[in-house]
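S.K.: Provided below are the primary sequence and the corresponding predicted coordinates.
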Amino acid sequence: MLMVQLACPRCGFVIEQYGAAQLEADTQKQKRYQYLRKKQTLCPSCLSQTAKLEERRVEVEAGPQAELMAEAEAPPEAVPAGEAVAPTPLCDELERGPWPSHVTELKQTRYHMQMYEEGLRQKRTQWGFGGYTSIPGVASGILMRASARPDIAKGANLVRAFCPSGTFYSTQTFRALCDVADRHGYGILHLHATTCDIEVLGVPKEELRATVDELVAAGLDVGSTGDAYRNCQECIGPLRCEMVLVDSVAMRQAYFTRFLDDVQYPRFPHKIKFKLSGCPNDCTRSQQKGDIAIVGVFRDPPTIDAARLEGWVAGGGDIAHIVRMCPTRAMEWDGRRLAIDADGCVRCMYCINKCPAVRPGGDRGVAVLAGGKMRGKYGPLQPFVIAPFVPAVPPDFTEVFDLCAKITDVYDEHARRKERLGDFIYRTGIDQFCRLVGVPSAPQQMVSPRINPFYHWTPEELQASRKEAD
């Protein structure tokens, strides 16, 4: 089989290769091939910088793998009506071997296996972004995926529903979910995606209304699409975790009680993702993926159970190593007694996770952060701490959600269309954002010191200075 290789001219390392037939038939690969030929490239083998890669055409000896690749590279043939389904050699290859195969399970559903075969053949998904489908009664819309191969399968809709708080299901609810997926979709459920949604895949447009009605009848709300509050993901919190500082499950329930209209009716410049973590371990990755992140914190220093610590050390626990690994050197161990400097401790949870004798302190609440995301105009962004400590008072958590509502009101009023919250804060500056929200800014929020000597006096500051001068 003829292969086209792009290699380093200095050491001969093959950086990328294509089957000649595949390169001739696939326009996307032709574009990438031309791009790599003109691009200045760093060879990962000899680390030399080259302005132009060397092109080679090499005959590869035919073998089982080469035959499989050649078979996959051949353009798919149209299957006449009434005949067998088109062959899927790459999918069949994934079923070989002693291990269970997801392809075997996938073939038992109504999923279009030829679309999966095309994705494996071209090494990219054949489903693209398709926007939203509007149906009466679902203001946020239904997510749609466009098909790159409409000759194989048309676009697919997926219906998102909110999982119960704590992600605990009754068998009745779960059976109802499975029945909906079997009756209207591919027979596949996507459980607890990055936003902790339940997704029913492959629902035809004419069956969307019935799908939504059956999900609502099962006790599940539909939404989490469009420029609205998305589903709120929480950690399992007090249900199973000993590290939890606030009741994250109850807080999620209070979130939906207060913001359900904003979840189901889009009104913001872009989507807003909420994440809740019951402690700084942040198991929900709220600081990475949440436009607004709520993280349980404590203000008192960690507590130490001296008797338990003595037994743990006697059993082989290495407290000296934990002391050495403290990021702010706030711990001291003299061989008999452990001490923690309350002012130096940053409550990072390291010693608490490692030693069962060290537990979180009292005076517990939450920190509210804003602006975290993985994608967007400015790329991935870490969030800013808007309020380092807010009391979390159940059952309504009023003070916490009042601040969240103020953040989103400022975002709704001042942000540009399709501008994420993190991009908006980055554009306006954290000091200006805090001023709009009505919370004091702090030096710890600044990424770096200012690099110019100019100071912009506000009218209030000028009036105050004039009064002092008079």
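M.R.: Everything's here; your move. Note that the coordinates shown come from a computational prediction; the quantities given were computed from them, not determined experimentally. Numbers count the residues shown, from 1 in each chain.

S.K.: From here on, just use CA atoms for contacts and neighbour counts.
M.R.: Will do.

S.K.: Show me where the stretch 251-400 of the chain has its helices.
M.R.: Using DSSP state H, counting those that start in this stretch, the helices found in the stretch 251-400 of the chain span residues 286-289, 306-314, 319-325, 350-354, 398-414.

S.K.: who wins for proximity to G155 among the ones you listed?
M.R.: Nearest to G155 among these is helix 286-289 (27.7 Å), distances taken as CA to CA.

S.K.: Can you say which of the helices of the stretch 251-400 of the chain is packed in most?
M.R.: Comparing the helices of the stretch 251-400 of the chain by mean neighbour count (mean count of other CA atoms under 10 Å), helix 286-289 comes out on top with a mean of 24.

S.K.: for that one, packing partners?
M.R.: Helix 286-289 is packed against strand 272-277, strand 292-298, with contacts defined by 3 or more CA pairs under 8 Å, 6 or more residues apart in numbering; DSSP states H and E.

S.K.: ok, second structure coming up, stack it against the first:
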Amino acid sequence: MKDDQTGTSKHETPMLDELEGGKWPSFVTGLKRLRDEGTDSNRAIMNDLLGQLEHSYEEKLGFWKGGAISVLGYGGGVIPRFSEVASKFPASKEFHTLRVMPPAGYHYTTDLLRSMADIWEEHGSGLIAFHGQSGDIMFQGCASDKVQPAFDALNELGFDLGGAGPALRTAMSCVGHARCEQSCYDEVRAHR
């Protein structure tokens, strides 16, 4: 099956397709949407990511290995992922994750969310998770040479890396009186 815009072959994913059945949302549907509707570079990354994931399901093995990657002045905040089957899936051979500290109380404006999405479409795969198990914003799928520029752009918005590796873990703040009975302050007003 060919991608109409890029002319590349889409990987067949029969095992992943099974995960789209049923009444619950599927992460596979989201990955396919990025492959089918993302920017040209994102399409290639997500296509090969889906191919590698299907290959992992077939072989019953994970094909990611760690390593070392960071931004200047930081020892953590980036989760390195290098593909062990990069020759088969070259567009996703490096799929690093930037853990970014969320704003206090998880308060976002739509303009801020759009800016973050634009940055990640430019520098990464377009795949963002709000919020990972650490509470961080997870910017997933970045090549090694794009990690520093992506961080610099996010830092310009006022964000810093969260915890990953042997560094201090992400500090959390109360979500405010709307959802926390221990709140002693009007956090919502403070963040406007």
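M.R.: Yep, it's here. Everything quoted here is computed from the prediction, not taken from an experiment.

S.K.: overall similarity of the pair, as a TM-score.
M.R.: The TM-score (TM-score structural alignment, normalised by the length of the second structure) is 0.73; 168 aligned residues with a CA RMSD of 2.9 Å.

S.K.: before we move on, the earlier item: CSV for the helices of the stretch 251-400 of the first structure, including distance to G97 of the first structure?
M.R.: Shown next, in CSV, are the helices of the stretch 251-400 of the first structure (distance: least, CA to CA, whole Å):
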stretch, distance to G97 of the first structure
helix 286-289, 37
helix 306-314, 46
helix 319-325, 45
helix 350-354, 40
helix 398-414, 52
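
S.K.: Give me the nearest residue to the aligned residue in the first structure for V100 of the second structure, chain neighbours excluded.
M.R.: In the first structure, V100 of the second structure lines up with A161, judged by TM-score structural alignment. Among residues not flanking A161 of the first structure along the chain, V222 sits closest, at 4.3 Å (CA to CA, 6 or more residues apart in numbering).

S.K.: quick one: contacts for the one you found?
M.R.: For V222 of the first structure, the contact set (CA atoms under 8 Å, 6 or more residues apart in numbering) comprises 138, 159-162, 212, 215-216, 264.

S.K.: Alignment lookup: it to the second structure.
M.R.: Taking TM-score structural alignment, V222 of the first structure has L161 as its aligned residue in the second structure.

S.K.: distance of its match from M116 of the second structure?
M.R.: Distance, L161 of the second structure to M116 of the second structure, by CA to CA, to the nearest Å: 14 Å.

S.K.: Then F27 of the second structure?
M.R.: 20 Å.

S.K.: Then G30 of the second structure?
M.R.: For G30 of the second structure relative to M116 of the second structure (CA to CA), the value is 18 Å.

S.K.: Of the two, which one has the most company?
M.R.: Neighbours per residue, other CA atoms under 10 Å: of G30 of the second structure and M116, the larger number sits with M116, 19 against 13.

S.K.: what's around the aligned residue in the first structure for D111 of the second structure, how many residues?
M.R.: Matched by TM-score structural alignment, D111 of the second structure corresponds to Q172 in the first structure. By other CA under 10 Å, the residues close to Q172 of the first structure number 9.

S.K.: mean distance, the helix or strand where Q172 of the first structure lies to its aligned residues in the second structure?
M.R.: Using DSSP states H and E, Q172 of the first structure falls within helix 171-184. Once fitted to the second structure, helix 171-184 of the first structure is off its aligned match by 1.2 Å on average (mean CA distance after the TM-score superposition for the first structure).

S.K.: could you measure the residue nearest the centre of the second structure against E187 of the second structure, distance?
M.R.: For the second structure, the residue sitting closest to the mean C-alpha position, by CA atoms, centre = their mean, is Q140 at 2.1 Å. Look at Q140 of the second structure and E187 of the second structure: by CA to CA, they are 29 Å apart.

S.K.: which is the next helix or strand following the longest helix anywhere in the second structure?
M.R.: In the second structure, taking DSSP state H as the definition, the longest helix is helix 40-59. Using DSSP H and E, the next helix or strand after helix 40-59 of the second structure towards the C-terminus is strand 64-65.

S.K.: other SSEs contacting the next helix or strand after that next one?
M.R.: Next helix or strand after strand 64-65 of the second structure toward the C-terminus (DSSP H and E): strand 78-79. If you count contacts as 3+ CA pairs under 8 Å, 6+ apart, strand 78-79 of the second structure packs onto strand 96-100.

S.K.: Give me the mean distance between the strand it packs on and the first structure.
M.R.: After superposition onto the first structure, strand 96-100 of the second structure sits on average 1.4 Å from its aligned residues (mean CA distance after the TM-score superposition for the first structure).

S.K.: Can you get me a residue count around S165 of the first structure?
M.R.: Neighbours around S165 of the first structure, by other CA under 10 Å: 19.

S.K.: Skipping adjacent residues, who's closest to it in space?
M.R.: S165 of the first structure's closest residue in space is V249 (CA to CA, 6+ apart), at 5.8 Å.

S.K.: Just flag the most distant two among the contacts of V222 of the first structure.
M.R.: L215 and Q264 (14.8 Å).

S.K.: who's more crowded, these two?
M.R.: Comparing L215 of the first structure with Q264 by other CA under 10 Å, the one with more neighbours is Q264, at 24 against 21.

S.K.: residue in the second structure matching that one?
M.R.: Checking with TM-score structural alignment, Q264 of the first structure has no match.

S.K.: Shouldn't G202 of the first structure be within a strand?
M.R.: Yes - judged by DSSP: H, G, I helix; E, B strand; the rest coil, G202 of the first structure forms part of a strand.
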